[in-house]
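>>> no letters, just coordinates:
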């Protein structure tokens, strides 16, 4: 084994050891599920902003940003960065739900307003999202150690999963928030070094002038993102769980800061993809291809960036699965088991770590983990945006939620009529189903309220 291989694999163990050491050992209910410190204090703005920022900089996200930068130029980078506008949008909506309707969590909020079945349907949607977060991030890390499906790819992905699981079991959500600081620092420094390989050759002016601002040039994907930002954040508990960790005002400030910095980070990272376009570098993993073309040092730095990005999301995913099953579900189904929540939460982490890696073996396109799941939950937009605007009723929830789910499925199976496509770009169908689907969800939400009014 070469010195480089030793360093490459060794970093995984060093990374895991550092985060294990820094992650606090948490046994309390509030620490494990609400990220409170040992004295019961809630997270502050700085800590929460950093945690949201790095937790949403998924390994698949930076890979997608670079891939789209290579495909569409800077238009692709802007299109994917637009998803980070979800964060301030979510912050504003959560602020309203918390201050005006006393929401303490989304699952409990839906349960109290729309019933157990509504909260169960929502829970399944976010559980699917969390499932996707496991394989899509471990696959990115595995891709730096070998070709998809190869032994080195699988070993690296599973080893990375195990390392992340170990310190997640130790610290719960508190550990996830604390280790996010280290991961954010590693990510920012790593990206800075990687960009030093790119920017000296091509100026910022040259990079931002690339691409074509048209539907066929990637604007269709940008419009998809702008349509989904009103629903997309609510099926991601990695984000929304952090909306209830401190006072509404602190939360809102943190979400705005994290959203703006996240947008800029993804936009800047897409420069790597634009560079690849200039250099004629292509492939399914542009960051790895670009780094490989620059030498072993650049490849090693890119690996560090991806591991830190993937790790911050994966440990947050484990914490969110734990909270969903051992806190939110138990609180509704059998509150008497709350005393055992931490143990049940740890068991759920182990299960999702194993099951969540199954799709990794089949080489599924990681972009689909974002766009398709985002379509399936467009029905959540009117439910959270219009809550209280019309009389609260279960029918509005079900009509909007299931129509959104239906739109997602017809997109997955390619059943959306081509006559309704918008433009002729690669995302023409996706844009069509999101636009017409979102309009349909709002109409059905109001229809449900009207029917409920007639019944009463």
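Here it is on my side, so go on. All values derive from a computational prediction rather than experimental measurement.

>>> all contacts plus neighbour counts: C-alpha atoms, from now on.
Fine.

>>> contacting residues for residue 321?
By CA atoms under 8 Å, 6 or more residues apart in numbering, the contact set of residue 321 is 127, 130, 345, 348-349, 352.

>>> below is an additional structure, to be compared with the one above:
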């Protein structure tokens, strides 16, 4: 019964998304998000689109899982990544003031094709991780609610991938913006009902939640908070979904959209983390990325509301990731002409690769954030010294910073390998991640400052 209701509600959201997607696709709308009349998106379209593409299913699950294990510190650590709206808005403002139309514009003017190739590699991997992680949550949900159906996970992933690709490939970025608004409004309604039900439930105490150490203790949550603060300047710059939306409207509208997106998304992430913290407080056993845990904790309607909100957020991120993939391939990599066919071809490739990664069997949600966040850290010294301080940076310095960041990301991802064990200190994986981040920043800033000169 629960599965039927979840499928029915999610099906209605998909149908509504197909209905609000633009009926006529244009080149400007597909790649730049312009409306049928050629106008740029308004303030609240940008705000809701920014929020719904950043509080995606993986993030909601991560916040709840970190809250379960590390209490309020785990949830705050993940919420700290949403300071990216403040740092991202600042970076966009500086780029636009200097006449750049994208991060690639700025990097290309200083480091040529080599500089852009390094950056595009990182954001290509980021987009693949977006597709992979959100489809993974879809699979986890349907495997949990349809345990008697052996292929429920694989079937759900394939169906959602096909439907998400269908309306994304039709309208591109303009479709993503329009459906984001619908999906965000529905998400906020569903999530608000679930959150109120949690807060008024007999066993909920706000004081206990705000001081909860989690089932594994607060220390590693505190370590992860430091990691997030180290990554929060570079993190938004490697997220093409956020950066693409920074160049669609006029500067004043864009600046306001980043500020509103910051507080709305941060509150949503912390609120969703409460569900994980509460599960830890009442002593619920961790089961199936918390999905099985919630099934035993909450009444059926609340459990359904939580899962539907996760599915909606997954869908809303998939279309935006595909729209950014199309722009990356066609506008930045210059593969194919600037046509609907080329953009749709790029979407198909990214969705296919992301789906294959998901079906491959990897179940790790936070590692995708940690790896891509570490890989992006080469941008911190480059942007601080080059964009903020206005210095010219030698290409070799840029490449050393890039190499250090990629080495750090690979080391964290392969931390169980013999060679990585020999390099890393003993300790929890988040303590190892903190050491890696400090080393990456130290090498990156040393190289960039050594190769910097006044413009």
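Perfect, thanks for sending it. As the structure is a computational prediction, the values presented were derived from the model and not from experiment.

>>> follow-up on the earlier one: okay if I get the contacts of residue 321 of the first structure as a markdown table plus neighbour count?
Formatted as a markdown table, the contacts of residue 321 of the first structure follow (neighbours: other CA atoms under 10 Å):
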| residue | neighbour count |
| --- | --- |
| 127 | 21 |
| 130 | 24 |
| 345 | 24 |
| 348 | 19 |
| 349 | 25 |
| 352 | 19 |
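
>>> residue 214 of the first structure: which of those residues is nearest?
Distance to residue 214 of the first structure across those (CA to CA) is lowest for residue 130, with 33.1 Å.

>>> and the residue mapped onto that closest one from the second structure, what helix or strand is that in?
Alignment note: residue 130 of the first structure maps to residue 127 in the second structure; criterion TM-score structural alignment. Counting by DSSP states H and E, the element that carries residue 127 of the second structure is helix 103-145.

>>> the residue lying closest to the match of residue 130 of the first structure once chain neighbours are set aside: neighbouring residues, count only.
Closest residue in space to residue 127 of the second structure, ignoring its immediate chain neighbours: residue 321 at 5.9 Å, by CA to CA, 6 or more residues apart in numbering. Neighbourhood size, residue 321 of the second structure [other CA atoms under 10 Å]: 26.

>>> what secondary structure does residue 321 of the second structure sit in?
helix (DSSP: H, G, I helix; E, B strand; the rest coil).

>>> need the counterpart of residue 115 of the first structure in the second structure.
In the second structure, residue 115 of the first structure lands on residue 112 (TM-score structural alignment).

>>> residues in the first structure aligned with the helix or strand hosting residue 74 of the second structure?
Following DSSP H and E, one finds residue 74 of the second structure within helix 57-80. Using TM-score structural alignment, helix 57-80 of the second structure lines up with residues 59-82 of the first structure.

>>> can you list the residue ranges for helices in the stretch 101-250 of the second structure?
Along the stretch 101-250 of the second structure, the stretches classed as helices by DSSP state H, counting those that start in this stretch are 103-145, 152-199, 206-210, 219-231, 240-245.

>>> no no, the stretch 301-450 of the second structure
Going by DSSP H, counting those that start in this stretch, the stretch 301-450 of the second structure shows helices at 340-359, 366-375, 379-382, 395-413, 418-423, 429-450.

>>> ok, back up a step: among the helices of the stretch 101-250 of the second structure, which comes closest to residue 12 of the second structure?
Across those, closest to residue 12 of the second structure is helix 152-199 (CA to CA), at 10.9 Å.

>>> spit out the contact partners of the most centrally placed residue in the second structure.
Nearest to the geometric centre of the second structure sits residue 54, at 5.1 Å (CA atoms, centre = their mean). The neighbours of residue 54 of the second structure, taking CA under 8 Å, 6+ apart as the test, are 265, 317.

>>> how much space between it and residue 307 of the second structure?
According to CA to CA, to the nearest Å, residue 54 of the second structure stands 17 Å off from residue 307 of the second structure.

>>> picking that back up, any idea how far the residue nearest to the centre of the second structure lies from residue 113 of the second structure?
Counting by CA to CA - residue 54 of the second structure and residue 113 of the second structure are separated by 29 Å.

>>> same deal with residue 53 of the second structure?
In terms of CA to CA, residue 53 of the second structure sits 29 Å off from residue 113 of the second structure.

>>> out of those two, which sits in the busier spot?
More crowded of residue 53 of the second structure and residue 113, by other CA under 10 Å: residue 53, with 26 against 14.

>>> could you say which helix or strand holds the more buried one?
Per DSSP H and E, residue 53 of the second structure falls inside helix 43-54.

>>> that helix: average distance to aligned residues in the first structure?
Once fitted to the first structure, helix 43-54 of the second structure is off its aligned match by 0.9 Å on average (mean CA distance after the TM-score superposition for the first structure).

>>> that helix: which residues count as buried?
Of all the residues in helix 43-54 of the second structure, those buried under the rule 16 or more other CA atoms under 10 Å are 43, 45-54.

>>> same question, stretch 334-350 of the second structure
For stretch 334-350 of the second structure, by 16+ other CA under 10 Å, it's 338, 340, 342-348, 350.

>>> how about stretch 412-419 of the second structure?
Buried, per 16+ other CA under 10 Å, within stretch 412-419 of the second structure: 412-413, 415.

>>> same question for stretch 282-302 of the first structure.
282, 285-292, 298-302.

>>> same question for stretch 324-337 of the first structure.
Residues 324-331 are the ones in stretch 324-337 of the first structure that count as buried (16+ other CA under 10 Å).
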